[in-house]
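>>> here is my input, please return the structure:
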Amino acid sequence: MRTSIATRANLQLIEDNYRRWRQNPESVDSGWAAFFEGFELGETPERDGAVAKPVEVRESSLQSRVDGLVYAYRTLGHTIARLDPLLDKRRENPLLTLRELGFSEKDLDLRVSSKFFFGNRQMTLREMIAALENIYAGSIGSEFMHIQNTRVRNWVLHRLESRPAKVEIPRAAQIALLRALLEAESFEVFLHAHYVGQKRFSLQGAESLMVILDTILHKCPGAGIEEICMGMTHRGRLNVLANFLKKSLDVIFTEFTENYIPDLVAGDGDVKYHLGYRTVRKLGSGGQIEIRLSANPSHLEAVDPVVEGTARARQRIRDLFMATRLLRGRGSLRKPSTCRNCPVTAPAAPCT
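So this is what the prediction gives:
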């Protein structure tokens, strides 16, 4: 019997007591006696007059191992994800080897399924492992099984396992994403070389943020989004201002110079990392998105409710503007009235 390190130390004690109990049940403590009686009862092949079938036992054991395989990849798959494109082969985790999971090479062509994976679809063990590696150990690692909220955890699981096996990205989009990465990296390298000793909160190591923001931006028109209200940390803020909100580089670099004294009582310091910005980005598709980056308060976490309040205010302003524009289009504009049950100021009308 294979044992873990935790149980191996007590194995000799269990075997000694078991041997004594087999010789004389009264020679051991009543707790040990009850334990060994239950153990042997579980090993008894006959249950209520019926004889357990060895085939069913083997199938039950196989199913348990298959379900354990799925759980293991969901829990530990991120530890062998291909996160470094320069590595020749995938990293290894001894807990995800066939032997550790209870299989061998000859089992790879067995037809298996799990009610916990792909809707109990039949496939070979080899295909199941390949699918699990593609989902949980590809170029993106997903660590989420620690989430205590079952509804949230299952939502993440469903999103991961319902992704297409391979996403085809047009070459033009690939070039645009590469450009976003290179611009982000070049910006940080320039600041590091020209402003030595200056306080900086670099984006280096997290340049993929620019790809994420750029992708979200270009998906906005299709989702009916016209405006983005956002807040963020100090780290990477200048890069986002320069390459996402397209703030003038002249202004950003001026804020690094020693003679830049903003009109503030407290002086300059790291004020450039607190500044907000507003811009309108025009997209290649012809649409445009207004972007508002909220200024950072001294306590950075306080920016969260600021962004939520800004977004809510902008929603109300836009709703009111649209209502006014529609009324003008009809050729009449009545005096508006405010109803406490209505989300925005609306034209005078009976309220239901």
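>>> contacts, neighbours, all on C-alpha from now
OK.
>>> got a list of what the most centrally placed residue in the chain touches?
Among the residues of the chain, the one closest to the centroid is Ser142, at 6.4 Å (Cα atoms, centre = their mean). Ser142 sits next to Gly77, His78, Tyr136 when contact means Cα atoms under 8 Å, 6 or more residues apart in numbering.
>>> which ones among those residues lie within strands?
Using DSSP state E, no member of those falls in strands.
>>> next, the second sequence, to be compared with the first:
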Amino acid sequence: MDNFSFLNAAHTAHFAALYDQYLQQPDTVEPSWRAFFQGFDFGLESSGSKGTINSSEGFETEVPEQLQKEFRVVKLIDSYRSRGHLFTKTNPVRERRKYHPTLDIENFGLSKEDLSTVFSAGEIMDIGPSSLETIIGHLKRIYCNSIGIEYMYIRDPEKVNWIQQRLNINDNHPNFSVDQKKHILKKLNQAVSFESFLHTKYVGQKRFSLEGGESLIPAIDSLILAADDLGVEEFVMGMAHRGRLSTLANIFGKSTKDIFSEFDGKDYDEDVFDGDVKYHMGWTSKIDPNNDGKKINISLAPNPSHLETVGAVVQGIARAKLDNNYSSDTSKVLPILVHGDAAIAGQGLAY
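All right, here's what the predicted structure looks like:
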């Protein structure tokens, strides 16, 4: 009897889920199944589109064609998860550079004739058995739209699964209510009008505008609102120059009168305090983001000239607040780091 005859009658969704698990975390798959998938992958690589495996007696056996295609669809899904961020629509000016190999279905042994075929592999994305066309549309909306995400390098399966579950919610697209949209528009308008005034009033002055990145303001605002709902009591921020003044005015509530006075040079008695000194200073205030009467403490750390050095400083401040004020309860203090233009983690720091 053919050792693999059971493959013809088995539930393909179960195999698809096992193969998906094998691709992400091979060591978590039962050894006999791991050996089976290793043999199948080897068969695909060595014999092209013909999926074969070797039985214990040394005979070459072909895996049923429908099951082969299920496995290929799982590989397609895994490739979108691993490389989808390379094909996102994140540049509004021109198309992104081309990366190879692409995510075209032909690279996975599938064809346009398979687009209408229903595959059980859709179940591993919580959309149930679906046509290949539906599966690809779902993957593109999640991984290849205006939000890119790279996470498959994470070694903790629980974290990977958590991210995947979050991505499947509304196809990784925000679903804002009318009031939320109005609030976002309000914060965007605040950011735009602030920069427009500075550009008009202080022509030629050295400044680090947020123009082109105004979405930072509603983004930080949303982060603080959500964290406040979860019980966070203190925020510690560190950021470089660009957008710093807009953040102080529109997030921290610093008086625009004070900010404009700094532009006029009225707050400094010594001549040495000129130029971009206002972009180096810190600020602390209490705000009520949700208008629920509970004020939270929010601090912006002073910035040294080597801008990304502030990252380690913010981490230290957050740790000190946790240890001294909250008995090391990490849910009470949220450090936020905003990197400067084209900065990388730890730039300029020697570990």
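>>> could I get the TM-score for this pair?
The TM-score (TM-score structural alignment, normalised by the length of structure 2) is 0.65; 274 aligned residues with a Cα RMSD of 3.7 Å.
>>> picking that back up, aligned to the residue nearest to the centre of structure 1, what sits in structure 2?
Applying TM-score structural alignment, one finds that Ser142 of structure 1 aligns to Ile149 in structure 2.
>>> quick one: secondary structure of Arg163 of structure 1?
Here Arg163 of structure 1 is recorded as coil under DSSP: H, G, I helix; E, B strand; the rest coil.
>>> quick one: the strands in the stretch 151-300 of structure 2?
Secondary structure of the stretch 151-300 of structure 2, counting by DSSP state E, counting those that start in this stretch: strands at 234-239, 283-287, 296-300.
>>> pick the most buried one from those.
Each of the strands of the stretch 151-300 of structure 2 was scored by mean neighbour count; the highest is strand 234-239, a mean of 23, by mean count of other Cα atoms under 10 Å.
>>> residues contacting that strand, please?
Here strand 234-239 of structure 2 makes contact (Cα under 8 Å, 6+ apart) with 296-303, 307-308, 310-311, 314, 317-318, 332-340.
>>> for stretch 164-182 of structure 1, same thing?
Taking contacts as Cα under 8 Å, 6+ apart, the residues outside stretch 164-182 of structure 1 that touch it are Asn134, Ile135, Glu207, Ser208, Met210, Val211, Asp214, Asn243.
>>> repeat that for 6 Å
Defining contact as Cα atoms under 6 Å, 6 or more residues apart in numbering, one finds that stretch 164-182 of structure 1 is touched by Val211.
>>> what's the match for Val313 of structure 2 in structure 1?
So, by TM-score structural alignment, Val313 of structure 2 is matched to Val306.
>>> not counting its neighbours along the chain, what's nearest its match?
Spatial nearest neighbour of Val306 of structure 1, excluding adjacent residues (Cα to Cα, 6 or more residues apart in numbering): Ser294 at 7.5 Å.
>>> do the same with Leu139 of structure 2
Ranked by Cα to Cα, 6+ apart and with sequence neighbours excluded, the top spatial neighbour of Leu139 of structure 2 is Tyr80, at 6.7 Å.
>>> and that neighbour, what pairs with it in structure 1?
Tyr80 of structure 2 maps onto Tyr73 of structure 1 when the alignment is built from TM-score structural alignment.
>>> burial check on that match, number of neighbours?
Neighbourhood size, Tyr73 of structure 1 [other Cα atoms under 10 Å]: 20.
>>> now do Phe194 of structure 2
For Phe194 of structure 2, the neighbour count with other Cα under 10 Å is 19.
>>> that one matches what in structure 1?
In structure 1, the residue paired with Phe194 of structure 2 is Phe187, using TM-score structural alignment.
>>> now which residue in structure 2 aligns to Arg126 of structure 1?
In structure 2, Arg126 of structure 1 lands on Glu133 (TM-score structural alignment).
>>> sticking with its match, tell me its helix or strand.
Assigned by DSSP states H and E, Glu133 of structure 2 belongs to helix 132-143.
>>> mean shift of that helix relative to structure 1?
Superposing on structure 1 and averaging over aligned pairs (mean Cα distance after the TM-score superposition for structure 1), helix 132-143 of structure 2 comes out at 1.6 Å.
>>> how far off centre is that helix?
Taking Cα atoms, centre = their mean, to the nearest Å, one finds the center of helix 132-143 of structure 2 at 18 Å from the center of the full chain.
>>> can you check stretch 182-200 of structure 1 too?
29 Å.
>>> in that stretch, what counts as buried?
By 16 or more other Cα atoms under 10 Å, the buried positions in stretch 182-200 of structure 1 come out as Glu183, Ala184, Glu185, Phe187, Glu188, Arg200.
>>> then stretch 43-52 of structure 2?
Within stretch 43-52 of structure 2, the residues scored as buried using 16+ other Cα under 10 Å are Gly43, Leu44, Lys50, Gly51, Thr52.
>>> ok, stretch 231-250 of structure 1 next?
By neighbour count on 16+ other Cα under 10 Å, the buried set for stretch 231-250 of structure 1 is 231-232, 234, 236-245, 247.
>>> in helices, which of these fall?
Arg237, Leu238, Asn239, Val240, Leu241, Ala242, Asn243 (DSSP state H).
>>> how about the residues you listed in CSV, adding distance to Ile175 of structure 1?
As requested, those are exported to CSV (distance: Cα to Cα, whole Å):
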residue, distance to Ile175 of structure 1
Arg237, 24
Leu238, 23
Asn239, 19
Val240, 19
Leu241, 21
Ala242, 19
Asn243, 16
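>>> just those now: which is nearest Ala346 of structure 1?
Nearest to Ala346 of structure 1 among these: Leu241, at 36.3 Å, using Cα to Cα.
>>> please name the nearest non-neighbouring residue to the closest one.
Nearest non-adjacent residue to Leu241 of structure 1 (Cα to Cα, 6+ apart): Lys247, at 5.5 Å.
>>> related to what we said a few turns ago, and the angle from the one helix or strand the residue nearest to Leu139 of structure 2 maps to to helix 132-143?
Per DSSP H and E: Tyr80 of structure 2 is located in helix 65-83. Inter-element angle recorded for helix 65-83 of structure 2 and helix 132-143: 10 degrees (by axes from the mean of the first three to the mean of the last three Cα atoms, to 10 degrees).
>>> just give me the mean distance for helix 65-83 of structure 2 relative to structure 1.
Using mean Cα distance after the TM-score superposition for structure 1, the mean distance for helix 65-83 of structure 2 is 2.8 Å.
>>> which strands and helices lie in contact with that helix?
For helix 65-83 of structure 2, not one helix or strand is in contact under the criterion 3 or more Cα pairs under 6 Å, 6 or more residues apart in numbering; DSSP states H and E.
>>> what is the corresponding segment of structure 1 for the following helix or strand past that helix?
Next helix or strand after helix 65-83 of structure 2 toward the C-terminus (DSSP H and E): strand 118-119. Using TM-score structural alignment, strand 118-119 of structure 2 lines up with residues 111-112 of structure 1.
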